[in-house]
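just to be clear, the model below is a prediction. Sequence and coordinates:
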Amino acid sequence: MKVLVIGRGGREHAIVWKLSQSPRVTKVYCAPGNAGTAIDGENVNLDITEFDKLVRFAKKEQIGLTVVGPEEPLTQGLVDAFQKEGLRIFGPNRSAARIEGSKVFSKQLMRHADVPTAEFKIFDHPEPAKYWVDTREYPVVVKADGLAAGKGVIVCNTGEEAKRAIDRVMIHEEFGGKAGRQIVIEKRLEGEELSVLALVSGRAILPLPGSQDHKAALDGDKGPNTGGMGAYCPATKATPELMSKIESEVFVPVVHGMKRARYPFSGLMYAGIMLTNQGPRVLEFNARFGDPETQPLMIRLKSDLLDLLEAVVDEKLGDLTEDQVVWDPRPAVCVVMAAGGYPGKYENGKPIAGLDEAAKLPDVKVFHAGTKREDNRVVTDGGRVLGVTALGDTLADARKRAYEAVAKISFKGAHYRTDIGDKGLKG
């Protein structure tokens, strides 16, 4: 079978790499891909928003399954376009992808499904929002309603910070005018974050091992939010008891509620969870594989990824049992190497050295994110450049190995967090 993966980041490279290992896959294409997907598959020079061209390519090449990586084409209806033409595709349709595409929709869904989340209020004008902030006696988080590449969430310590955040989103339109037409302001939750990804098909739910992302740009969770600076899996806090609680109190009510409301979810549902003193609370839902959580998940997955994706698409997920999904018992750590200036302005085109040396280390895989090949060399082509991922007998071993690989790689302006996995080591 030929498979097409849509996207160009580290998540897509991990998916391409894993699918290429399936005995049933003859070829993996990636559109548009990066320098890493060109090694483990074959890149196709098509943009993720060129729906007609992607459909034509899938038909011409007789693609047996298409897998959508990023959120943008999902929320714009790529799955709908493929299904209309009778093409098999993994991911939610446009209606179901609103769970990520609209913070307002997601929050209202949680309220109706009685899913534990932070106290919140929705606004479509800045002045009432500022007035409401003044009446709160606790720190808040201001969220742009629409997609903002993981950066439309502003954590505020004071009322003045919150008012500035409201202006940034609604008046200055920093994250795009459409994304800021409405905002959600919610009580800031305290605790550790947990990422729980689950395969979902209709009412069937198959949770994957919990992982922990690191969203802040700097060590110690300091600095601005990013798309994710690293992750490790399995998360130490993700005990079987907690995972069972999250499945029953988060995924079941949301998945069943979407089914009842006639926009059933099919694909990968991601719940960002804050572990508070009052129990787990949902921060957000995503409608696709997380990045960088996918990288440590894929390096640990021993089962055939194609089997899992097809079970979702063919509505046979309920026939799979958790013991049919085999994981390497060893933990994995992914460290993101980012471009200088990220998540702010940065320059592309910086040559990357040391990739071959890092790849020679045992149980290490360097997943490419913002890279491209130019004049027979690999150069930077994005904010998050690489996801250096390693397995180890213990979390400490995996962490040490990942940073050994990071030390062999260099490009001008490279920066990364040095504390990925530290929370897990503390228990």
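Happy to help now that I have it.

please count neighbours and contacts with C-alpha atoms only from this point.
Fine.

is residue 267 in a helix, a strand, or coil?
When classified by DSSP: H, G, I helix; E, B strand; the rest coil, residue 267 comes out as strand.

that one contacts residue 312, correct?
Yes: Residue 267 is within contact range of residue 312, at 6.4 Å (criterion: C-alpha atoms under 8 Å).

the most centrally placed residue in the chain and residue 27, how far apart?
Against the mean C-alpha coordinate of the chain, by C-alpha atoms, centre = their mean, the closest residue is residue 290 at 1.9 Å. Using C-alpha to C-alpha, to the nearest Å, residue 290 is found at 24 Å from residue 27.

and the comparison structure, right after this:
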Amino acid sequence: MKVLVVGAGGREHAILWKLAQSPQQPKLYCAPGNPGTEPLAASVGVGAEEVAALADFAEREGIDLTVIGPEAPLLAGIVDHFEERGLRVFGPRRAAALIEGSKAFAKSVMERRGVPTAAYRDFTDAEAARAYVRETGAPIVIKADGLAAGKGVIVAMTLQEAESALDMIMRENAFGDAGHKVVVEEFLTGQEATVMAFVCGTDIRLMVPAQDHKPAYDGDQGPNTGGMGTYSPVPVVTPELLDEVERTIIRPVVEGLAADGTPYRGVLYTGLMLTEQGPKVIEFNARFGDPETQVVLPRLESDLLEIFNSVVDGTLAEQEISWSEQAAVCVVLAAGGYPASYRKGDVIDGLDSTHAQSVIFHAGTKQTEAGIVTNGGRVLGVTGFGSDLRAAKQQAYEAVARVSFEGMHYRRDIADKALK
């Protein structure tokens, strides 16, 4: 079987790494790929958002299944386009992917289905948003409505920060079209958790939970990022809590989308705040999380390719999925300056120094004559494995210590919330 994975980041590297372990021994391709995916998959010189060119390649090469990694091609309608051409593809159609593409749309779905989430208002007028923020007070959360590469959320602890966030998004167009509408939300407190699920219509199979670390620096300090590290399992997410999340959040949403004529098929990512009143939704994503995938898929014991095919073929309800008891911790190594303007082109040393208890997933890297260099804000995801979180964290940071590049920075407290 020939399988094409679309994307170029750490998530796609992790997907290919797991697909390469399939007993079906698929021939793997990645478009466009990165230096980390090249030992696993043939690189295709087509960008992830070149929808027609990707479909042309799939037809020409006889690709049996295409897996869409990032959100941008999903919102560009790549699944719709592939299906119109009779090509098998894993991911939600554009209308269902709006659960990520518009925070206001996601809020409206939750509101109609009685799903617990933060109280909110959405605005297209900056002055109206400013008046609401002044009336409500801080702390408060300001979100760009559209896609902003994981950076369109500002947690404002003061009114001045909130008004600056509104100016940055709506007046200065920091996130382009994504900020033409903003969602202003109630500030929630508690621990965060991520629960991803394979979904086919109204059939759901939950994955093991993970906990991401969005702020750039230790102790959850600094600006938000796309994610600085993650771990799994998450002790605060008990089996009972997981059942509650499926019953009160994920199932009502997928049933609501199906009832609206936009059935969901693919991976649904649910970002949660575990409040004193119970779990509440922070956000939905229409694909595997990054870097959550880098700790969740290593714990998957079942054949990922078989799961993908069952979703596409409508047989997910018959699929048994098993998970390992081992723990995984992923530490993101970021470029100097990230998440603001960051360095590129620095040579990376130590990439070949991993061992059986760790793996390095490439996120923002590039092959040059000088060697593999940094080419993104989040450069690498270093994942360690162990019998428990403490052991997995040790393996991850031992592997981190062997990697270096100019300006490299990372959090040193990934998984500490669980260990404390």
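Perfect, thanks for sending it. This structure is a prediction, so every number in the text was calculated from the model and none was measured.

helix, strand or coil for the residue nearest to the centre of the first structure?
Going by three-state DSSP: residue 290 of the first structure is coil.

surely it and residue 11 touch.
Yes: counting by C-alpha under 8 Å, residue 11 is a contact partner of residue 290 of the first structure at 7.1 Å.

so who does residue 96 of the second structure touch?
257, 262, 263, 264, 286 (C-alpha atoms under 8 Å, 6 or more residues apart in numbering).

quick one: secondary structure of it?
In three-state terms, and counting by three-state DSSP, residue 96 of the second structure is helix.

residue 79 of the first structure too?
helix.

ok, and the closest non-adjacent residue to it?
With sequence-adjacent residues excluded and distances taken as C-alpha to C-alpha, 6 or more residues apart in numbering, residue 79 of the first structure is closest to residue 93, at 5.1 Å.

next, that neighbour: secondary structure please.
coil.

same check, this time on residue 270 of the first structure
Taking three-state DSSP, the label given to residue 270 of the first structure is strand.

how near is residue 419 of the first structure to residue 143 of the first structure?
27 Å.

which stretches in the stretch 101-250 of the first structure count as strands?
Using DSSP state E, counting those that start in this stretch, the strands found in the stretch 101-250 of the first structure span residues 120-123, 140-144, 153-156, 183-187, 192-201, 204-207, 212-213, 216-218, 222-225, 230-233.

tell me the most buried of the ones you listed?
When these are scored by mean count of other C-alpha atoms under 10 Å, the highest mean neighbour count falls to strand 230-233 (a mean of 30).

hmm, who's touching that strand?
Under C-alpha under 8 Å, 6+ apart, the answer for strand 230-233 of the first structure is 209-215, 292-293, 296-297, 331-336, 387, 417, 420-421.

what of stretch 263-278 of the first structure?
For stretch 263-278 of the first structure, contacts defined as C-alpha under 8 Å, 6+ apart pick out 90-93, 95-97, 189-202, 255-256, 258-259, 280-290, 309, 312-313.

buried residues in that stretch?
Judged by neighbour count (16 or more other C-alpha atoms under 10 Å), stretch 263-278 of the first structure contains these buried residues: 263-275.

between those residues, which sits nearest residue 239 of the first structure?
residue 275 (12.1 Å; C-alpha to C-alpha).

any idea how far residue 193 of the second structure is from residue 229 of the second structure?
12 Å.

need the residues touching each of the two.
Common neighbours of residue 193 of the second structure and residue 229 are listed as residue 212 (criterion: C-alpha under 8 Å, 6+ apart).

where do the helices sit along the stretch 101-250 of the first structure?
103-113, 126-134, 159-166, 240-246 (DSSP state H, counting those that start in this stretch).
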